[in-house]
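Peer 1: sequence plus predicted model, see below.
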Amino acid sequence: MRSLRKIGLAGLIAFVAMGAAIRGTVAEGAQDGAGAANYSALVPRLVGDYAVPAARDLEARLGVLRDRIADLCQAPGTGTAADAAARAFDAAFAETVAAHGRLFVLRFGALAEDTRLERLAFVPDRRGVVRRQVTRLLADPDPAATDAASLRDKSVALQGLSALEWIAYDADGSVVLEDNDAGRAFRCAYAGAIAARMVGLAGEVAEAYRAPAGQTAMLLAPGPGNALAQDPHAAAGFVFQQIVTSISLLSDQVLAPVLEEGPPAARAARAPFARSHHALLHLRASLRGIGTALRTAGFAKMDADADWIGDTLAFETNNAVAALEVLPSDLASVLADPEQRASLAYVALVLDGLERTVGGELAGHLGFQGGFNALDGD
């Protein structure tokens, strides 16, 4: 089983420079037989038509979430108004979790730099880093955590949606951010700082994709002097492999640990956003994001012989999403029910199949070198 390893831009560039990056002979069946020129539109389409809108959507959802936090924290601790504010907050949090799922599957360019992926949400978190760090912060409140600017200098595990979930929800999925106790003032100020920080960060990601610099710029302007991508084929292969890595992450680090033996509640807690009962929502959004990103870029359309792969991807993804949609939101209850757990196991099989089909067969049709996975290692 793979575990997440953070790989910086310099490490990736070095990997490419050593000849182990995603390159290879262009597939003979590529449309028009025009070689690398056929690949020049893939990355621009993926960035302009998917990454930028997805980041803007997350920014907008986070703006609503920030407002719902303010409403919730201004409401009385109990009563009709508090209940309504809690429901509104939960709805906004759910929409934000889904927007995050659609974006984070890209894992390249603006998202991969400056620990933006981890700052938006520290997922997956098998070792419980968020729980430990947030618990310590609540036990010994630091005023710096209540300011969005100074929060940026703290651990990435204290900054994103994962941290907000931990302070806003109880273990049973109920909203407790507004609970009228001694810690309410700090929790609310901290939650507001997290939301404000994330609004700015999502806007930063969107702008970095729209007016590219760093890794995004290198992928959009491949050439002989470009250490990351010397031609459009290499650039397309790089971003393709990051999406394949997302399939591996969902399979190996999200679903596989949940489906292991053990008490249902303990296994459910391993999944991102299980505390708020939005784990399956995030998984559905991520699956849709993978399918939409690959379709938007047009990878399966590059080779007539690979066109069936695009159809298979859509079919299998839709089936997996449909299987998830009928399950209750409480992941622990899903795991406790043999029939429902079987549905989740089916989704895991779909992910395994997609990893082989996309990362194996489609990569072969496109002439992308396989074998590199950012999740490999320790």
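Peer 2: Good, I have the coordinates. Numbers count the residues shown, from 1 in each chain.

Peer 1: can we go C-alpha only for contacts and neighbour counts from here?
Peer 2: Will do.

Peer 1: residue 85 and residue 76 touch, don't they?
Peer 2: No. Distance between residue 85 and residue 76: 9.6 Å, which falls outside the contact criterion (Cα atoms under 8 Å).

Peer 1: between these two, who's got more neighbours?
Peer 2: residue 85 (22 against 16; other Cα atoms under 10 Å).

Peer 1: surely the more buried one is in a helix?
Peer 2: Yes. Residue 85: assigned to a helix according to DSSP: H, G, I helix; E, B strand; the rest coil.

Peer 1: and the contacts of stretch 112-121?
Peer 2: Under the criterion Cα atoms under 8 Å, 6 or more residues apart in numbering, residues 8-9, 104, 107, 110-111, 156-157, 159-163, 198, 201-202, 205, 215 lie in contact with stretch 112-121.

Peer 1: give the contact list for the residue nearest the centre of the chain.
Peer 2: Taking Cα atoms, centre = their mean, the centroid of the chain lies closest to residue 104, which sits 2.8 Å from it. Counting by Cα under 8 Å, 6+ apart, residue 104 makes contact with 111, 117, 286.

Peer 1: take a look at this one as well, against the first:
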Amino acid sequence: MRLLPSLLISLSLAFAPLAAHAEEETASPPAALDEKTVEAIMARAVDEVIRPGYRDFHASAGRLTAAMNTLCGEASAPAFDAARGAFTDTIKAWSRIEIVRVGPVIEKNRFERILFYPDRKSTGLKQVQATLASGDEKDTDVDYVATKSVAIQGLGALEYILHGTGAETLTQEKSGFRCRYGAAVAGNIESIAAGLVDIWEKPDGIQAAWKHPGPDNPEFRTGGEAITALLGILVHGVETVRDQRLEIFYKGTQPKPRTAIYWRSGNTFVSITANLEGLKTLFDTSGISDLLPAEKKSVAGEIDTLLDGLLAAAPTIDADVAKSVETPAERQKIELLLAETRDLILRLNDDLGGALGLTAGFSFSDGD
């Protein structure tokens, strides 16, 4: 515990230069975006971040399916631990790429089929419990699971199967219904991931549209539209961390730890950390800051400093969300994340977007 004050002080000092959002200086209108630079940025975003992100998610989901099938066949404690470990790895892989909430992943309910959250009315929980209670053999078939409610065919459903009430039966009965339903859910997630990889890997498909804006392009008619979309991923990604990952359980005077994502498996801050990793990777690797004029280059360093500070803080918070909201020292760290994600949104939206001329009449924060 002696290290905790030092950690908080260190993090506070790291964020201190950025705490006060300086008033914007009067400046001449930004120059038009260089189209070749835009194409290079979009190519890096697609080829070095988005496509590898979906490939990693697909590979991880494949290992999860294999681990679930092994668990069903063995019903052993080691196989159970391995399945839970594979589940955590898949959460990490998904959380890094889930920041991309545009394009094919939001078509055909793919995103919700992978992750139905937030679930404010506990729809998923009730439906998963009903499925387990029914024991309907059709629910052990991957193709059939894919036709059912989005609330019971993704990561939320599998978390309950592996970590919810009755999960211990997975080590007591070989080829039990609960396990086979879980294997079908894992297989469904793998199938959706495979579909996303296929779509993004087609050279004349979505990747080409993202990399080459133009008047006949179905996605982006100009470089400005493409960069606006890329910046929107960053801004909305941070907003999601703040609004749907942190404030959803930690807002007001009465925290609600059981509304946190992945609280049963202790993966709340694992997921948040991976979200932040995905955001930093996209920001740094795409090179979107290359578009900044010389007098605004410091904006990129400020954004990176904020991201680095958040990435240093998030993994140190107690994995047990209930304990994290009850412990003053842990609450301080959560409050720090909330404060700095708000600042990061301003840096991205106002400072970076403003310097690129993308915020006039457009507010990423409002989702317009």
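Peer 2: Cool, the structure landed. Just so it is clear, the model here is predicted, and its values are computed rather than measured.

Peer 1: got a TM-score for the two of them?
Peer 2: Overlay of the two chains. TM-score (TM-score structural alignment, normalised by the length of the second structure): 0.84; 338 aligned residues with a Cα RMSD of 2.5 Å.

Peer 1: from residue 51 of the first structure, how far off is the residue nearest to the centre of the first structure?
Peer 2: Remark: distance between residue 104 of the first structure and residue 51 of the first structure (Cα to Cα, to the nearest Å) = 10 Å.

Peer 1: check residue 352 of the first structure too.
Peer 2: Residue 352 of the first structure is 25 Å from residue 51 of the first structure, by Cα to Cα.

Peer 1: who has more neighbours out of these two?
Peer 2: Higher neighbour count among residue 352 of the first structure and residue 51: residue 51, with 26 against 16, using other Cα under 10 Å.

Peer 1: tell me the secondary structure of the more buried one, please.
Peer 2: helix.

Peer 1: residues contacting it?
Peer 2: Here residue 51 of the first structure is in contact with 103, 106, 206, 209 (Cα under 8 Å, 6+ apart).

Peer 1: ditto for residue 43 of the second structure
Peer 2: Taking Cα under 8 Å, 6+ apart, one finds 210, 211, 286 in contact with residue 43 of the second structure.

Peer 1: ok, the last one touching residue 39?
Peer 2: No. Under the contact definition of Cα under 8 Å, residue 286 of the second structure does not touch residue 39, with a separation of 10.3 Å.

Peer 1: which of the two has more residues huddled nearby?
Peer 2: residue 286 (22 against 18).

Peer 1: let me see the contact set for the aligned partner of residue 223 of the first structure in the second structure.
Peer 2: Structural correspondence for residue 223 of the first structure with respect to the second structure (TM-score structural alignment): residue 214. Going by Cα under 8 Å, 6+ apart, residue 214 of the second structure touches 220, 221, 222, 223.

Peer 1: one more time with 10 Å
Peer 2: Applying Cα atoms under 10 Å, 6 or more residues apart in numbering, we find residue 214 of the second structure in contact with 35, 220, 221, 222, 223, 225, 226.

Peer 1: counterpart of residue 116 of the first structure in the second structure?
Peer 2: Using TM-score structural alignment, residue 116 of the first structure pairs with residue 110 in the second structure.

Peer 1: circling back to that earlier point, from the contacts of residue 51 of the first structure, pick the one nearest residue 130 of the first structure.
Peer 2: The shortest approach to residue 130 of the first structure among the contacts of residue 51 of the first structure belongs to residue 103, at 20.8 Å (Cα to Cα).

Peer 1: grab the nearest non-local neighbour of the equivalent of the closest one over in the second structure.
Peer 2: By TM-score structural alignment, residue 103 of the first structure lines up with residue 97 in the second structure. Nearest non-adjacent residue to residue 97 of the second structure, counting by Cα to Cα, 6 or more residues apart in numbering: residue 53, 5.4 Å away.

Peer 1: and that neighbour, what element?
Peer 2: helix 51-74 (DSSP states H and E).

Peer 1: mean shift of that helix relative to the first structure?
Peer 2: For helix 51-74 of the second structure, the mean distance from the matching residues in the first structure following superposition reads 1.4 Å, by mean Cα distance after the TM-score superposition for the first structure.

Peer 1: re earlier: residues in contact with the match of residue 103 of the first structure?
Peer 2: Contacts for residue 97 of the second structure (Cα under 10 Å, 6+ apart) come out as 49-57, 274-275, 277-279, 282.

Peer 1: which of the residues you listed has the largest number of neighbours?
Peer 2: residue 57 (28 neighbours).

Peer 1: so what does it match up with in the first structure?
Peer 2: For residue 57 of the second structure, the residue aligned by TM-score structural alignment is residue 58.

Peer 1: with residue 272 of the second structure instead?
Peer 2: In the first structure, residue 272 of the second structure lands on residue 283 (TM-score structural alignment).

Peer 1: swap in residue 291 of the second structure?
Peer 2: Checking TM-score structural alignment: residue 291 of the second structure goes with residue 302.

Peer 1: count the neighbours of that match for me.
Peer 2: 22.

Peer 1: cool, residue 133 of the first structure as well?
Peer 2: Counted with other Cα under 10 Å, residue 133 of the first structure comes out at 15.
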